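Asks: predicted structure and sequence below. I'll ask about it afterward.
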Amino acid sequence: MKHAETVTFGGSGLDRAAQLRGDIAKTEEDPVARSLVIWRGKPLLTSEGGGLARVPLDHAIMADAGALRIFLGLDDAGPLFAVSLDNWDPELGDDDLGAFLDPSLQHHPSMPPDVCFAELRAVMTQLSPRDAELAATAKSVLSWHDSHRFCSTCGQPSVAADAGWRRVCPVCGTQHFPRTDPVVIMLITHGDDVLVGRSPGWPDGMYSLLAGFLEPGETMEAAVRREVFEEAGITVGAVGYLASQPWAFPSSLMLGCYGVATNTEITLDPVELEDARWVSRADMARAASGEHPDIKPARAGAIAHFLLENWLANTLD
């Protein structure tokens, strides 16, 4: 697919400089080194809807950061790190905090008034490719550290190493590395129709392409066929790959695929899906423009939106 890497979080050619991770002290002392700041998974933005804020390593906000500092790599201005603001606990009264799409903003007292923390889903389409890659990387790796503090072999606390890209158990010596969970997401078509579904609890009118986790010992193609049959009772013949997207919620790699259905009768798995339906190209175009009575446009920035947009434009190639 010619447009594959234009998907949100599709990459920017960041120099991750992995060779520096083993001895990061000199890099941290570089006077131009800066850090991204994350609070409860929300990146700090230069202004509402703006780019990622980059702060010096001695900035006042860093006093509220946890001990862990992730080395993200080098950009044109120098070394970049990421920290989580673990020690900041502001008073919160916003019911939207933690919602499916959290529109709330939080301001740290050390920053200018228009510099706030924002939900990544809400701002992902406004970020440059570089900022999107940095935000996804920082959020994913910091989330991994939060959920993997103990050794899975012996249960003892592990410690961070290699500038945040490895954890080591000091008791049994087991090494642990950041994980990425592969997920297949499928553009399933039959003639000029596409299969979409919605999960229980989604906002009204929200439909998307079917998706599911790859299982151990399973090929991508087999996962596509299994997931579609399990969730909707549709059998799939030909399967192919289109594009991928790192999805830092918390740490998945979405593998965008296409598949050709060999039947159309839907048998719904009510545990997985609240509804599934075939939608014609004409109706999907209406949904994309906000004119469909039952289906809202796919969320911009998600790979489902990207695949549907290219399907409608006949640019999947």
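Replies: Perfect, I can see it now.
Asks: when you work out contacts or count neighbours from here on, use the C-alpha atoms and nothing else.
Replies: OK.
Asks: remind me, longest strand of this protein?
Replies: strand 236-247 (DSSP state E).
Asks: also this one, for the comparison:
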Amino acid sequence: MNHPHLLLTAGTHDRLGVHRKDEAWLAERWDDDRSRVLVVSGTLVRPVEGTLPWVAPGEAPDGLRVLLGERDGTTHWAVITGPEVAASQEGEWYPLRGLLPGLAGDGVVDAPLVFHALGLAEWHWATRHCPRCGGALAATAAGHELRCTQCGRTQFPRTDPAVIMLVATGEPGSDDERCLLGRSPQWPAGRFSTLAGFCEPGETLEDAVRREVAEEAGITVGEVTYFGNQPWPLPQSLMLGFLGRALTTDIHIDEDEIEDARWLTRAEMREQAAAGTLVLPGGVSISRSLIEHWYGGPLPGSW
């Protein structure tokens, strides 16, 4: 079956990294009216009639010019401005999470470009001073590097690896096979998802899966296999999906990150999802793909 989260990487672009420090080339492409620009105010974007407004360079406001790359012969940029642009203009401006429904529809081809743009915007917004000396930072390499004006140290955009996993027990494919889902105490009633967590220094991804499941649900996991990955700049993660086989089944939740966790058969999952008592993640998330991959097909309802 097709995995919906993979659709968000279907329109990948040539990032043109070799040109990021070529000022003459950058100026030539910026002056080309065929180039297209996404305006980002702080970390927000304003859709127009449900679609993202890619404008010509001459229509973009002043701000940090970020080269995203080329797709289908067109050079794409982002201009990152301060939050005052959103505050001064009419219309609703959204963070990335608010744009995801549109990116899952006709705008799916723009998803890699938008993830690129907003990931960099979030990095620029959060990275204000040199971590070595506290000096001011200046953007270089078409927005992809920050160089300290005092000590000269260069900062690069961060991507934090996070594991997300569907853990199952029982004979694979049997009616009695069950998968483990959990819920955060901050979520509305009925909302459940796969477990997830960040990889720690010096830790393999497989061991991160085992540690997170043990910490959050008290379940011991044995075999771990890779499923797929999804960029998730909320604010700066790469979600790495895995399938795990449980060696134990007694649940002991941590009562901090997890409020509840439960084992579900396919029949229980289908029945509860249809009734609305089990609310599963949205269709563009890797969590939804993991769940429907294990279930064997589409399921009703979503966040």
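Replies: Received, thanks. All of these numbers come straight from a predicted model, not from anything done at the bench.
Asks: Provide the TM-score value for the superposition.
Replies: Superposed pair, TM-score by TM-score structural alignment, normalised by the length of structure 2: 0.87. Supporting alignment: 285 aligned residues with a CA RMSD of 2.2 Å.
Asks: which parts of the stretch 51-200 of structure 2 are helices?
Replies: For the stretch 51-200 of structure 2, the helices defined by DSSP state H, counting those that start in this stretch cover 84-88, 96-103, 111-126.
Asks: may I see the buried residues of stretch 271-279 of structure 1?
Replies: Of all the residues in stretch 271-279 of structure 1, those buried under the rule 16 or more other CA atoms under 10 Å are Glu272, Leu273, Asp275, Ala276, Arg277, Trp278, Val279.
Asks: so where is it in structure 2?
Replies: When structure 2 is aligned by TM-score structural alignment, the counterpart of stretch 271-279 of structure 1 is residues 256-264.
Asks: how many other residues sit next to Glu292 of structure 2?
Replies: 19 (other CA atoms under 10 Å).
Asks: follow-up on the earlier one: start to end distance for the match of stretch 271-279 of structure 1?
Replies: One end of stretch 256-264 of structure 2 sits 22 Å from the other (CA to CA, to the nearest Å).
Asks: gap between it and the chain center?
Replies: Chain-centre distance of stretch 256-264 of structure 2: 23 Å, with CA atoms, centre = their mean, to the nearest Å.
Asks: circling back: what range in structure 2 matches the helix or strand following the longest strand of structure 1?
Replies: Per DSSP states H and E, the first helix or strand lying C-terminal to strand 236-247 of structure 1 is strand 252-261. Alignment of strand 252-261 of structure 1 against structure 2: residues 237-246, by TM-score structural alignment.
Asks: quick one: that stretch to structure 1 mean distance?
Replies: Comparison of stretch 237-246 of structure 2 with structure 1 after fitting gives an average deviation of 0.3 Å (mean CA distance after the TM-score superposition for structure 1).
Asks: so who does whatever residue of structure 1 lines up with Cys199 of structure 2 touch?
Replies: Counting by TM-score structural alignment, Cys199 of structure 2 lines up with Leu214 in structure 1. By CA atoms under 8 Å, 6 or more residues apart in numbering, the contact set of Leu214 of structure 1 is Asp181, Pro182, Val183, Val184, Met220, Ala223.
Asks: quick one on the thing from earlier: what does the match of stretch 271-279 of structure 1 rub up against?
Replies: Taking CA under 8 Å, 6+ apart as the rule, stretch 256-264 of structure 2 contacts Arg178, Cys179, Leu180, Leu181, Gly182, Arg183, Ser184, Pro185, Glu216, Ala217, Ile251, Ile253.
Asks: which residue sits closest to the first one, ignoring its sequence neighbours?
Replies: Translated: Arg178 of structure 2. Using CA to CA, 6 or more residues apart in numbering and skipping the chain neighbours, the partner closest in space to Arg178 of structure 2 is Thr265 (4.4 Å).
Asks: now swap in the fifth one and tell me
Replies: With sequence-adjacent residues excluded and distances taken as CA to CA, 6+ apart, Gly182 of structure 2 is closest to Ala261, at 4.0 Å.
Asks: which residue is nearest the centroid of structure 1?
Replies: Nearest to the geometric centre of structure 1 sits Trp247, at 2.0 Å (CA atoms, centre = their mean).
Asks: returning to what we had before: mean deviation, the longest strand of structure 1 versus structure 2?
Replies: Its matched residues in structure 2 lie on average 0.4 Å from strand 236-247 of structure 1 after superposition (mean CA distance after the TM-score superposition for structure 1).
Asks: so that strand versus helix 129-147, what angle?
Replies: Calculated by axes from the mean of the first three to the mean of the last three CA atoms, to 10 degrees, strand 236-247 of structure 1 forms an angle of 90 degrees with helix 129-147.
Asks: list the buried residues for strand 236-247 of structure 1?
Replies: So for strand 236-247 of structure 1, counting by 16+ other CA under 10 Å, buried means Val236, Val239, Leu242, Ala243, Ser244, Gln245, Pro246, Trp247.
Asks: swap in stretch 202-216 of structure 1?
Replies: Met206, Tyr207, Ser208, Leu209, Leu210, Ala211, Gly212, Phe213, Leu214.
Asks: ok, the second one touching Leu195?
Replies: No. Under the criterion of CA atoms under 8 Å, Tyr207 of structure 1 lies out of contact with Leu195, with a separation of 9.8 Å.
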